[in-house]
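1. Following is a predicted model, sequence given first.
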Amino acid sequence: MRTSPVWNPVQYGTYADERGRPYADLVGRVRAEDVRTVVDLGCGPGGLTVTLREVWPEATIVGIDNSPPMLEAAQQYADDRLTFELGDVREWSAPAGSIDVIVTNATLQWVPEQVDLLPGFVNALRPGGWLAIQIPGNGNAPSHSILRDLAATEPYAEYAKDTSLRPDVPGPAEYIDVLSAEGCVVDAWETTYFHVLQGDNAVLEWVKGTGARPVLQSLPDDLRVQFEAEYGARLAEAYPQRDYGTLLPFRRIFAVAQKKES
């Protein structure tokens, strides 16, 4: 199992409504019927996974994540139809044709070889089954370019040089090409959400729970405080707080694929 940031469910839960909207938009495009088995790969703290019980009330749902703190938080939602397991999306597999729906939301962006995993996901689907993917596509946004630039300077670079700062991700066209080749009918698109965030230095609070976490974790305590202050100051300039809040444009990429019956 790969080394991964130690995720904080509380920090990740900041702006939960905004983070949850793409999940609902993704699942809303899955037109599956008679669903009995669902897997949520990269389920995090479970607050979104639990919503699948209402979408597919007869299904057995399994959430899988490689973060013990996230899974501990997710256990509050567990019952006889919804369970959570420790696992790495890169190592996950299921018997061929055994799953009705696979959802993976805001997870594959951390996996450089994610395209190589897609055939295995499709193989796990029954004929007519569905694969639903959503990933952030904001790697060139100021929130991330500032992070990369600052992490590359001393004294931070010594510690952050081996930090994965999110690889390039596929666009909708690449998902269509790859999943069509695996015998799927594919609907792929991108959306830029314009989140209005409340609170002081809101974008810093957002990225502390996700994109900036690997860098912040790599630094010694004293440098982490220094880095966060400098990074926060730059973010506050790039994303100024207005009377109505702080505007965060956030591009996301979606792919929903149905495996052909034959």
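-> Structure received.

2. Only C-alpha atoms from now on, for both contacts and neighbour counts.
-> Will do.

3. Once you drop chain neighbours, what's closest to the most centrally placed residue in the chain?
-> Centroid-nearest residue in the chain, with CA atoms, centre = their mean: residue 106, separated by 1.3 Å. Excluding the flanking residues, the one nearest residue 106 by CA to CA, 6 or more residues apart in numbering is residue 135, at 4.5 Å.

4. name the helices or strands packed onto the helix or strand containing the one you found?
-> Per DSSP states H and E: residue 135 is located in strand 125-136. Using 3 or more CA pairs under 8 Å, 6 or more residues apart in numbering; DSSP states H and E, the elements in contact with strand 125-136 are helix 16-27, strand 99-105, strand 245-259.

5. And here is the other one:
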Amino acid sequence: MTLKEDWSATTYLRFEDERTRPSADLLARIPVATAGLVVDLGCGPGNSTELLGRRFPQAEAIGVDASPDMLAAARKRLPAASFIEADVATWAPERPADVIFANAVLQWLPNHAVLLPRLISLLAPGGAIAIQMPDNLDEPSHRAMREVALDPRWRERLAGASAARTTLPSLEAYYDMLRPHAAQVDVWRTTYAHPLDGAEGIADWLKATGLRPFLDPLDGGEREAFVAAYVERARRLYPALSDGKVLLRFPRLFIVATRA
């Protein structure tokens, strides 16, 4: 998986409220009062960019993403904002930003010890970078992906799928990684619990994100077979609750760092 592959805005937005909630929680912790330039890295369909615009209505807002489909949805949603197709790992603004917002994107990129200090260097003095990353690789939902990928039907082609996402270091490691480059570092972890419509609902959620490295190398019939096998495994891991729903636990790691 690379951030240059296209993503489906329609699939992603099926769970817009649930996906936007961490953005709102992250935004509330940014210690910047006013901003002239705010950047939304990995802006997707613009739901997080919209939140940034509400928080900083006087600022110029730029969304950056590598997916044309996501950017088309973002431009339709927010015609007054600027959206740029670029690799978020290397893109830089023309002038220092007051806020860099990176919601659910940096987990796809390696070498955070180099990447995150570089992003801090793109901030104006007193500016802040705000990061949220799923930290759920050890959850049953993601262990099941890796187990289904061992099926002989596709094991060889999916050998590298598990390495598509970066395994996140500890909170302590991120603090030590960023503290030499920042005046203040705030790190925390939150586990959300999302009621979904059974194992099928879990698969529908993950088709737009976590399952993509496993589904993209397969053809149409194989994708259907993979999802069916995944749903069957997930059904055993997530028993129905009293109302028929299942509860998807979703840990997320948050970082807010302020440049001196």
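-> Noted; the coordinates are in hand. All values derive from a computational prediction rather than experimental measurement.

6. ok, the residue nearest to the centre of structure 1 - contacts?
-> By CA atoms under 8 Å, 6 or more residues apart in numbering, the contact set of residue 106 of structure 1 is 42, 133-136.

7. What of residue 74 of structure 1?
-> By CA under 8 Å, 6+ apart, the neighbours of residue 74 of structure 1 are 44-47, 84.

8. of all these, which comes closest to residue 147 of structure 1?
-> Nearest to residue 147 of structure 1 among those is residue 44, at 23.1 Å by CA to CA.

9. The closest one looks like it's in a helix, true?
-> No. Applying DSSP: H, G, I helix; E, B strand; the rest coil, one finds residue 44 of structure 1 to be coil, outside a helix.

10. need the contact list for it.
-> So residue 44 of structure 1 contacts 9, 64-65, 67, 70-71, 74 (CA under 8 Å, 6+ apart).

11. do the same with residue 72 of structure 1
-> By CA under 8 Å, 6+ apart, residue 72 of structure 1 lies in contact with residue 45.

12. And for the one 10 residues further on?
-> Taking CA under 8 Å, 6+ apart as the definition of contact, the neighbours of residue 82 of structure 1 are 50, 53, 60-63.

13. Return the members of the residues you listed classed as buried.
-> Buried subset of the contacts of residue 82 of structure 1 (neighbour count, 16 or more other CA atoms under 10 Å): 50, 60-63.

14. Please flag which of those residues sit within helices.
-> With DSSP state H as the criterion, helices contain none of these.

15. which of those sit farthest apart?
-> Between any two of these, the greatest separation by CA to CA is 11.3 Å, found for 50 and 60.

16. would you list every one of the strands in the stretch 51-200 of structure 2?
-> Secondary structure of the stretch 51-200 of structure 2, counting by DSSP state E, counting those that start in this stretch: strands at 60-65, 82-85, 97-103, 123-134, 184-196.

17. Return the most buried member of the ones you listed.
-> The highest average neighbour count among those, using mean count of other CA atoms under 10 Å, belongs to strand 97-103 at a mean of 26.

18. which residues in structure 1 does that one align to?
-> On structure 1, the counterpart of strand 97-103 of structure 2 by TM-score structural alignment is residues 99-105.

19. How far does stretch 239-247 of structure 2 sit from its chain's centre?
-> Here stretch 239-247 of structure 2 is found 26 Å from its chain centre; the criterion is CA atoms, centre = their mean, to the nearest Å.
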